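In: Build me a model:
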Amino acid sequence: MFRNILAHIPSERPVRPVIEVAIALAMARRSHLDAVAIGYESMGGVGMLVGSGGAAIASAVGAEQERAQERADAAISVFKVEAKLAEIAYGIRSFAAIPAEAGEAIGALARLYDMTIVLQPDSSKSRYDNDIPEAVLFNSGGPMLMVPYTHKGPLDTHHVGIAWDGSRLAARALRDAMPFLMGAKAVTVIAVNEEAGEASSDQLVGHLARRGVAARVQRLAVERGDVQAAILSIAAESNMGLLVMGGYGHSRLHERILGGVTRGMFESMTVPVLMSH
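Out: Predicted coordinates:
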């Protein structure tokens, strides 16, 4: 029931979208909310000191770690003020890390929570914070709520959309989102290019009805490259406040690569999305 929530507070990007959604959820569900911020250590300047002696390098590394920690502390302090005003149960953590280790660290931390809230990446700006959602999706083992960087205010769960293709990942996201679905006033199952199978959208509606969730199906047929745009178009037309979908990816040389629809959602989402992998 999302009693234990983690929020990643960006240190390089706007913090308000995540803070507003996270605190409102904690208040509404009487949840404990922990927030974590990471300051990223840049080793570019340190590399220029190679050959200058161990003491000079150690001093430069220490100074960069301090600056990174200050950036993390500044981000978490904004959350702390808002959490105190909201009188919620919360905890805070901030630390410095090199970018290559930051994603793994927060992915492991997120495994202890019912849900992790992150900010949508912004591909127009090169920031290490952009890498965090992908790390959480693939490494946390739980649901990730990604908030658009243009979002304002709390999460609106009155109308929830389910991107359904009958896959294991879609089923996982559905189960993870059940607390939102059971409290929604309207639920729409979005079936794109649906084929006959055991886990059809009609069968899903019957399954949801047994849980007390009344849902309708909206079917559409589009070209493969237009799936993500079609889902977002339906969400906008129907005034959905939340989308639920599986987070797809594949391995390549021990790295996780986002699938096409998932990547498209990361880049151009216009509504908060709960994803599970």
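
In: Please make it C-alpha for all contacts and neighbour counts, starting now.
Out: Will do.

In: Check which helices and strands the helix ranked longest in the chain sits against.
Out: For the chain, the longest helix by residue count, based on DSSP state H, is helix 54-86. Helix 54-86 sits against helix 16-29, strand 32-40, helix 44-47, strand 89-97, with contacts defined as 3 or more Cα pairs under 8 Å, 6 or more residues apart in numbering; DSSP states H and E.

In: residues of the last one that come out buried?
Out: Burial within strand 89-97, assessed by neighbour count using 16 or more other Cα atoms under 10 Å, is assigned to Ala89, Tyr90, Ile92, Ser94, Phe95, Ala96, Ala97.

In: Out of these, the closest to Met27 would be?
Out: Nearest to Met27, judged by Cα to Cα, of the buried residues of strand 89-97 is Ala89 at 9.0 Å.

In: before we go on, could you also do this sequence so I can check it against the first one:
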Amino acid sequence: MTYKTILAVLQSKADAGRVLDCALPLADRFSAHLIGVHAEAIPVPYVTPMGFPDTDFIAASAEQNQQRSEEIKALFDARATRDGVSFEWQAMENVSGDSAVSALVAARASDLIIVQQADPDGNSGSHANVETLLFESGRPVLFVPYAVSVNSNFKKVLVAWNGTQQAARATFDALPFIKQAEQTEILLLDATDSAQQDGAMAGVDIAAALARHGANVTFASQASGGVGAGEAIENRIAETGAELLVMGAYSQSWLKEFFFGGATRTLLESMPVATLMSR
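Out: Next comes the predicted model:
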């Protein structure tokens, strides 16, 4: 398995450079085709006090949208051409102007989606519903932190493992990174005995499976120590120097959450390193 189609979601000029800093080296490394996607909002009809559509306002809005899209396209084209990767550009429109929502069709035909983590302090025009990609695309999403630089070599990988379907999906979706990493650690938190498995042996099978692919795998089982799972994972990232976190994404229903259910929200908001999630 490898990544041959990579989708870069570019919501604005503010996040485009950071996303491309990650996407372009990966496209080159995996000899992948890179698709850049950006959406603008469909101009909303504005009615004058006399009750007539304000055509000047609509035309001005459309012109501004087109200019913004063309600026991001020019940045994408220039950098992709410079790096010598196979690429294409897709410009779209929707009611909200959300590039993540518009990218869903292309995302479902991609091996890997790359998007910046939502920046809560960014202007409203730069916000993207990145969770839509995570929960509705059916494909792995690599989140680039908005506040931390990313080295896409990903020499150290941390896999948050709890034996669930989502964790398994994310782990094998990340296999191209895991195989190339110098070290991959399988992390279990608060593992307990069950009818199916001894808690002490909970991560042995996945570690062995990854090792058969040639990955250099280590194993760590620890107690969360009374902190939330998300915080415990962040602490382990700091301890190990991991450059990529791999974990399953869990719904926000408390009935469906398992060991790391609450960590999905925590890590989407804090995200100390690049994070690959699958649903």
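
In: thinking again about what came up before, go through the helices and strands packed on helix 54-86 of structure 1 and pick out the most buried.
Out: Among those, strand 32-40 has the highest mean neighbour count (mean count of other Cα atoms under 10 Å), at a mean of 25.

In: just checking, what packs against it?
Out: Using 3+ Cα pairs under 8 Å, 6+ apart: strand 32-40 of structure 1 touches strand 4-8, helix 16-29, helix 54-86, strand 89-97, helix 99-110.

In: circling back to that earlier point, tabulate the helices and strands packed on helix 54-86 of structure 1 (a markdown table), appending distance to Gly260 of structure 1.
Out: A markdown table is the format used below for the helices and strands packed on helix 54-86 of structure 1 (distance: least, Cα to Cα, whole Å):
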| stretch | distance to Gly260 of structure 1 |
| --- | --- |
| helix 16-29 | 25 |
| strand 32-40 | 28 |
| helix 44-47 | 33 |
| strand 89-97 | 30 |
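
In: To Leu174 of structure 1, which of these lies closest?
Out: Short answer: helix 16-29, nearest of those by Cα to Cα, at 18.7 Å.

In: ok, Met271 of structure 2 - contacts?
Out: Gln117, Pro145 (Cα atoms under 8 Å, 6 or more residues apart in numbering).

In: For Ile162 of structure 1, see how far away the counterpart of it in structure 1 is.
Out: Matched to structure 1 by TM-score structural alignment, Met271 of structure 2 sits across from Met269. Per Cα to Cα, to the nearest Å, Met269 of structure 1 is found 14 Å from Ile162 of structure 1.

In: do Glu101 of structure 1 as well
Out: 33 Å.

In: Those two - which one has more neighbours?
Out: Taking neighbours as other Cα atoms under 10 Å, Glu101 of structure 1 and Ile162 compare with Ile162 leading, 28 against 10.

In: Who are the contact partners of that one?
Out: Ile162 of structure 1 makes contacts with Leu174, Val187, Thr188, Val189, Ile190, Leu243, Val244, Met245, as judged by Cα under 8 Å, 6+ apart.

In: For the longest helix of structure 1, buried residues please.
Out: Of the residues in helix 54-86 of structure 1, 57, 60-61, 64-73, 75-76, 79-80, 83 count as buried by neighbour count, 16+ other Cα under 10 Å.

In: got the buried residues of strand 89-97 of structure 1 as CSV, with distance to Phe2 of structure 1 columns?
Out: Formatted as CSV, the buried residues of strand 89-97 of structure 1 follow (distance: Cα to Cα, whole Å):
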residue, distance to Phe2 of structure 1
Ala89, 13
Tyr90, 14
Ile92, 18
Ser94, 22
Phe95, 25
Ala96, 28
Ala97, 28
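
In: Verify the contact between Gly135 of structure 1 and Glu104 for me.
Out: Residue 135 of structure 1: Ala, not Gly. Yes - at 6.6 Å, Ala135 of structure 1 and Glu104 qualify as touching, with contact defined as Cα atoms under 8 Å.

In: okay, and the common contacts of those two?
Out: Counting by Cα under 8 Å, 6+ apart, Ala135 of structure 1 and Glu104 have no contacts in common.

In: Could you tell me which residues make contact with the residue nearest the centre of structure 1?
Out: Nearest to the geometric centre of structure 1 sits Met146, at 3.0 Å (Cα atoms, centre = their mean). Met146 of structure 1 sits next to Ile117, Val118, Leu119, Gln120, Pro133, Pro272, Val273, Leu274, Met275 when contact means Cα under 8 Å, 6+ apart.

In: Give me the subset of those lying in strands.
Out: Ile117, Val118, Leu119, Val273, Leu274, Met275 (DSSP state E).

In: and the residue opposite Asp205 of structure 2 in structure 1 once aligned, how many neighbours?
Out: In the superposition onto structure 1, Asp205 of structure 2 corresponds to Gln203 when matched by TM-score structural alignment. Residues near Gln203 of structure 1, counting by other Cα under 10 Å, number 13.
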